[in-house]
Structures are given as C-alpha cells and as structure tokens.
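Student: Next come a sequence and a model predicted from it.
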Amino acid sequence: MHSSVREIPLSSEPDSSYFLRVDESGRGLAYGFQLLLSDGRHAWSGEASEAWVRQEAAELEMSTEKYVQDLREALTGEAGVHSYRFALAPAAPDGALTLTYDKVQKDISFRLGSTRLGPVTEPERIVGALLTRSLERATSLERHNRELREHNLRLRREHVRFGAELERYASGKEALEAELYARFLHVLNEKKAKMRGLRQTLEQLREAGSGEKRERAAEEAEGEAMAPPPPPPLPAVASSGGARSPGPCDDSLMDIADVAPSRKRRFRHRPGPLDAAVERAHASKSDSPAAASQQQPAASEEVEDLFEDL
C-alpha cells in the first residue's frame, strides 16, 4: 500500500494547518483509497471505494484515467499545472466532517469530489502515526535527494570525462582528416602526372604516325611520278564483215619493204645457155644435201614464173 502525507490549506480557516494522509489500495488510487485528516489535536478518517471513484468520474463526464490523475494531484500534492482548494463542513452532530476538494482552472473552480470523515476515538495515536509517517517520508526524501546528488556528481564527472575525450577525438579527427587530405593530394598529383605522361606519349605516337603517313604518301607520289606511262589499250577486233582498224602489228608490217616485186622482176627473164651451164657445173661439183636444198628455191621461182605468166 502506497501512502503519502501533505499539508492542505483550508479556504474556510486560512490560519489553521491540517495534515492529510492518503493510503492507496494495493492496485492504485483508481481502486479506492483511505483518508486521515488531523489538526494536531483531533483526527478524522474516511474511505472511498472503486465504485465511488467511477461514479464521480461519470458525473463529471471525464474518463477514469483523467479523473484519477486530477485526484492524485489534489490529494497527494504531486506537481501539476492546476491548483486545488479544500474545505471542511460539518456533516452530522456526532462530529463527522465532509472534506471537499475543488479544481481551479482559469479562475473557474468545479468540485472534484468530497469524502465523509468520521472522528477518531484515539487522536493521539493518529497524530503519532502522522508524525512517524512524516519523519519516514522526510527520511525517504532526504535519502532520495542524496542519491540524486550523488548521481548528479557522477553525471558531472562523466560529462567532464566525455568532454575531454570528445576534444581528444576532435583533435585526432582533424589530424586524421589533414593526413588523409595530404595523401589524397599526393595520389591525385601522381595520377595527374601519369595522365600528362600518357597524353604526351599519345601525342608523340600520333605525330610519329602522321610523319610516317606523310613520308609514305611522298614516296608513293614520287614512285608514281617516276613510273612509265601505261601502254595504250589494244583496239578491239572488228567483227566479221566489218572494217578492221589498224594496229601496231599492222604498222610494223607496213614498215617492212616489199621485196616480192623485185624478186619477181628478177626472175621475169628466161635463163640463157650460160646460166644453165653454170648451174650444171655447180650441181656436178657438189653432191651434198645443200645442193638439193638450193634447188628448191629454183623450183619455187619456176612456180612463181608460172603464176607470173598467168
């Protein structure tokens, strides 16, 4: 069971001080709670059930979660953005009181709830329990504050350590970036130098290739100039029945002198007796085949003489 103690001001008695103790049920404030109110001399106690909590939320047309949140802020004094007011009113002649708590929002207040509190027969015991609970709460809060201070000191030391490490990492990062940039420039310059060398080599190869092409073209032009002119094309042979154009063979034949007429004129006279005797003398002296071969032109001459006679 969670319990809390707080001092509440009463609107009807601004100079008085009342202490309110709230004991929640095991499952939370939404499932019911108990109230104990004391002014140091008297004490009153009351109880609210789960059904009462849900009924109050329904009457205010609020969700149960929202109503329980506002109720917790009002009764336990947890930090909130709204303010609350408390009032006590006599409920019965037996000394019972009614504790009402209102929510103030934008200068408008509406009743959040009310609980009937009956008088306690032994207020001294209740006051002692309130004091004990207050001391326990104070001790718990002090211990919690000490833990928070230690945690803050630890966080501060870690913050300082992290700041120093961050500065060291930042300086190392800057040094690493400078080194990487220097390496990048070195590699880039090497690549540029290599590209320039390759470009110069390519230009030299292109110039050498163009020079070889020019020399080859000049040699080809010189060879064409020194080469003899091609022979004229042979004339086409005329078809049968047509005139044949003269060719180089005809020109060469035309250059040869025709000796046939003179030979014919030579053998046009008839041989005399003297010539016949000379021929017989030559034939008797020579029995070689050359003599026989010399007789063949004579026979051919006689044939030509016969054709001449014709």
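Tutor: Done, it's in. Numbers count the residues shown, from 1 in each chain.

Student: CA only for contacts and neighbour counts going forward, please
Tutor: Fine.

Student: For the stretch 1-150 of the chain, which segments count as strands?
Tutor: Ranges of strands in the stretch 1-150 of the chain, per DSSP state E, counting those that start in this stretch, are 3-8, 18-25, 28-38, 43-49, 83-90, 97-105, 108-119.

Student: Reformat those strands as CSV; add distance to Leu306.
Tutor: Shown next, in CSV, are these (distance: least, C-alpha to C-alpha, whole Å):
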stretch, distance to Leu306
strand 3-8, 176
strand 18-25, 173
strand 28-38, 169
strand 43-49, 176
strand 83-90, 172
strand 97-105, 169
strand 108-119, 173
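
Student: and the comparison structure, right after this:
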Amino acid sequence: MFTGSGPSRTNMFQNISGPAPCNRVGLARKKRVFVVVWGERHSDTLILHQCEEKWRLLKHKMEETKKHTCLKLLIPVNSTEGEPIFVKGTWFPTRFDLAITDGFNAWFCNASEEEVNQRASQWDQPVSEYVELAERYLGFQQPGSVYDFADAGDGHKRLSWTFEKEGMTLQWRWKCKQSPNCKKTTAEILDFLMDANITLSEEVIRKNELYENMKVEAEKCLAQSERVANEKAEFEAQIYTKFLGVLNSKKSKLRDLRDQLSKQDTAKRSPQVEEDTDKTESFDEESFDNSDEDPQQDVTASSKDVSKNKPSRRKRTRLT
C-alpha cells in the first residue's frame, strides 16, 4: 500500500506513461515554434551560402578579367633624359591600381570605382572607355604623349600624361601617395617583372619548340609531296606507255582488217570480170565462124526452120 504524501498511483502512472494531456499541447506548440525558427534560420543560412557563392563567382570573374601591365617610363628633367621609373598597373573593369618605384622610393595610387566614375563623368566618357584609355597610356609609353611625375608635397607625386582628342591636347593627372613600405612595393614590382620575364621566356621556348616541330613536319610533308609527285609522274608515264602500246596494236588490227576487206572486195569483183570476158569472146568466135558460111543457105535454112516451127492451122467446123 502506498501511504503518506507521495504521489498517488494515478500520478505515478501518468509520470511513467508521459506528460499529462494538458502538457502535450504545450509541447506541440513549442515543437511548431522550433520548426518555424529552425526553418527561418535554415533559410537564412541558405541565403547566406548563396550570397557567398555569388561573391566567390564574382571575385573569380574579376580575377579573370583583371590585367597587369608594367611600364618603364623615361621622364626628361631639364631637357635631359632622367632616371626611369617603373609603373605597374592592375586593371579591373571599373577601377585600377598603380604601383610606382624609382628604385629607392615607391608610391601607389588606388583609383576606386567612385573616383573613376566621377572622372569619367567629368570627361563625358563611359567608365570602361576611361579605364581602357588609361591602360593604353600607362601600359605602353605613347610617343606623342608628354609624361610627367612631379612633386605634390608631403612626399607624394602626381603622375600625368597628355593625349590628343578632336584636335585638342588633354591631360590626365592622378595623385600617388608615398608607400609606407617602399622596399615591399619595389620588391613586388621586381617580382612581377621577374615572373613576367620567366613567363615570356617559357613562352618563347615553347614557341621555338613548336616552330621546330612544325619545321620538321613541314619538311616531312614536303618530302612526302615530292615523293607522291614523282610516283604520280612515273605512274602517268607507265600508263601512257601502255596506252600507246594498246593504241598501236588496235591500229595494226584495224589496218589488217581493212586490208582483208579490200582483198575480199577485189576477190569478189575479179570472177565477174572474167565471166564477162569469157562470154564476150565466145560470142565473137561464133559470129566469126558463122560469117564464113553461105548466106543463102542460112536464109533457106532459116525459112525451113520457121516453117517447121510454125503451128498448123486446123479448120474449125461450126456446129449448128
């Protein structure tokens, strides 16, 4: 027996079998709230992952579209050739970065999208055209352009260049700040030049190998074409010789046949001529022999013959 103030049999069985019916409703509500909250968090996580994926794709695309250039620029000082500077440019579709060094000091210029857009709007140009024109003049030194790299105070420099447009001489200027670590900036430019040199050397070696391979293949093809041409000429000569032999044999056979036909025609004509001559000679001999006889005897003989050969006429009696 259960005594005291402990749980009754009913409460004990309720605790064993599960919560009370009134508590099940609360658990179901909490479960629904948990599912909703988990679903919202899960959707937020999916959206975050999608955004990260898009950003990675965009970054990868920008990395693929960016280009690098390095220009060795000679700026004259007091009508004399000055010391060269190296201008390394990293070009994006809507902005660009510059790193400049003279071997001792270094400067940088990071043109943001807003600055490039503002400059392009001032010149009434699209952003892409502005960036392309800047890359053309800072990627390769243009002979008709006047470059300058002047002091701008506080150790900064101002890089400028001129270009012609619609008969007018225009000038672009960008302020370059002094690098906080000149050695690092200079080392980065030198590393880029070394990597570019190695890449170009490997490209030249690869091109030379391809050229040599193509040269060998061209020589093989030339030799093969000559061999084929010689074989063709020999084959044509042989075929022509055989054709001449066959043609000559056909001609000889045709001549033989023509001779045989002519002989047959002559053979057919010669007996007929002999018969005609024989008949003529016999007639002449008979006429010549008969001419020696007496013409009167011939006349009497002929008359007798006629009388003998003449049929006798019998009298016909008419019956009444």
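Tutor: On my side now, so go ahead. Just so it is clear, the structure is predicted and the values come from calculations on it, not from any experiment.

Student: List the TM-score for the superposed pair.
Tutor: TM-score of the superposed chains, computed with TM-score structural alignment, normalised by the length of structure 1, equals 0.53; 218 aligned residues with a C-alpha RMSD of 4.3 Å.

Student: ok so, going back, between the strands of the stretch 1-150 of structure 1, which one is nearest to Asp251 of structure 1?
Tutor: Nearest to Asp251 of structure 1 among the strands of the stretch 1-150 of structure 1 is strand 97-105 (141.4 Å), distances taken as C-alpha to C-alpha.

Student: Arg6 of structure 1 maps to what in structure 2?
Tutor: Aligned counterpart of Arg6 of structure 1 in structure 2: Leu71 (TM-score structural alignment).

Student: I'd like the distance between that match and Ser252 of structure 2.
Tutor: Separation of Leu71 of structure 2 from Ser252 of structure 2 (C-alpha to C-alpha, to the nearest Å): 87 Å.

Student: higher neighbour count, those two?
Tutor: Neighbours per residue, other C-alpha atoms under 10 Å: of Leu71 of structure 2 and Ser252, the larger number sits with Leu71, 17 against 12.

Student: ok, the closest residue to that one other than its chain neighbours to Ile100 of structure 2 distance?
Tutor: Take Leu71 of structure 2 and drop its neighbours on the chain: the residue closest to it by C-alpha to C-alpha, 6 or more residues apart in numbering is Val87, 5.1 Å away. Val87 of structure 2 sits 5 Å away from Ile100 of structure 2, going by C-alpha to C-alpha.

Student: Between the two, which is the more surrounded one?
Tutor: Per other C-alpha under 10 Å, whichever of Val87 of structure 2 and Ile100 has more neighbours is Ile100, with 28 against 22.

Student: In contact with the more buried one, which residues?
Tutor: Shown in contact with Ile100 of structure 2 (C-alpha atoms under 8 Å, 6 or more residues apart in numbering): Ile85, Phe86, Val87, Lys88, Ala106, Trp107, Phe108, Thr186.

Student: cool, now which of the residues you listed survive the switch to structure 1?
Tutor: Compared against structure 1 with both residues aligned by TM-score structural alignment, their matches' C-alpha atoms under 8 Å, the contacts of Ile100 of structure 2 retain Ile85, Phe86, Val87, Lys88, Trp107, Phe108.

Student: Of the residues you listed, which is the nearest to His42 of structure 2?
Tutor: The nearest member of those to His42 of structure 2, counting by C-alpha to C-alpha, is Phe108 at 44.2 Å.

Student: wouldn't that closest one be in contact with Ala99 here?
Tutor: Yes: judged on C-alpha atoms under 8 Å, Phe108 of structure 2 makes contact with Ala99 at a distance of 4.4 Å.

Student: Would you mind finding the match for Arg143 of structure 1 in structure 2?
Tutor: Using TM-score structural alignment as the criterion, Arg143 of structure 1 maps onto Thr199 of structure 2.

Student: now for the strands of the stretch 1-150 of structure 1, which one comes closest to Arg161 of structure 1?
Tutor: When those are compared by C-alpha to C-alpha, strand 3-8 sits nearest Arg161 of structure 1, at 39.6 Å.

Student: In that closest one, which residues are buried?
Tutor: Residues Ser4, Val5, Arg6, Glu7, Ile8 are the ones in strand 3-8 of structure 1 that count as buried (16 or more other C-alpha atoms under 10 Å).

Student: The second one contacts Glu136, correct?
Tutor: Same thing as Val5 of structure 1. No: here Val5 of structure 1 lies out of contact with Glu136, judged by C-alpha under 8 Å, at a distance of 10.3 Å.

Student: coming back round to it: and the counterpart of the residue nearest to Leu71 of structure 2 in structure 1, what does it touch?
Tutor: Aligned counterpart of Val87 of structure 2 in structure 1: Leu20 (TM-score structural alignment). The contact partners of Leu20 of structure 1, taken as C-alpha under 8 Å, 6+ apart, are Val5, Arg6, Glu7, Ile8, Leu35, Leu36, Leu37, Ser38, Leu75.

Student: And the closest residue in space to the third one that isn't next to it in sequence, how close does it get to Ser11 of structure 1?
Tutor: Leaving aside its sequence neighbours, Glu7 of structure 1 sits nearest to Phe19 (C-alpha to C-alpha, 6+ apart; 4.5 Å). Using C-alpha to C-alpha, Phe19 of structure 1 is found at 14 Å from Ser11 of structure 1.

Student: Between those two, which is the more surrounded one?
Tutor: Counting neighbours by other C-alpha under 10 Å for Phe19 of structure 1 and for Ser11 shows that Phe19 has the greater number, 19 against 12.
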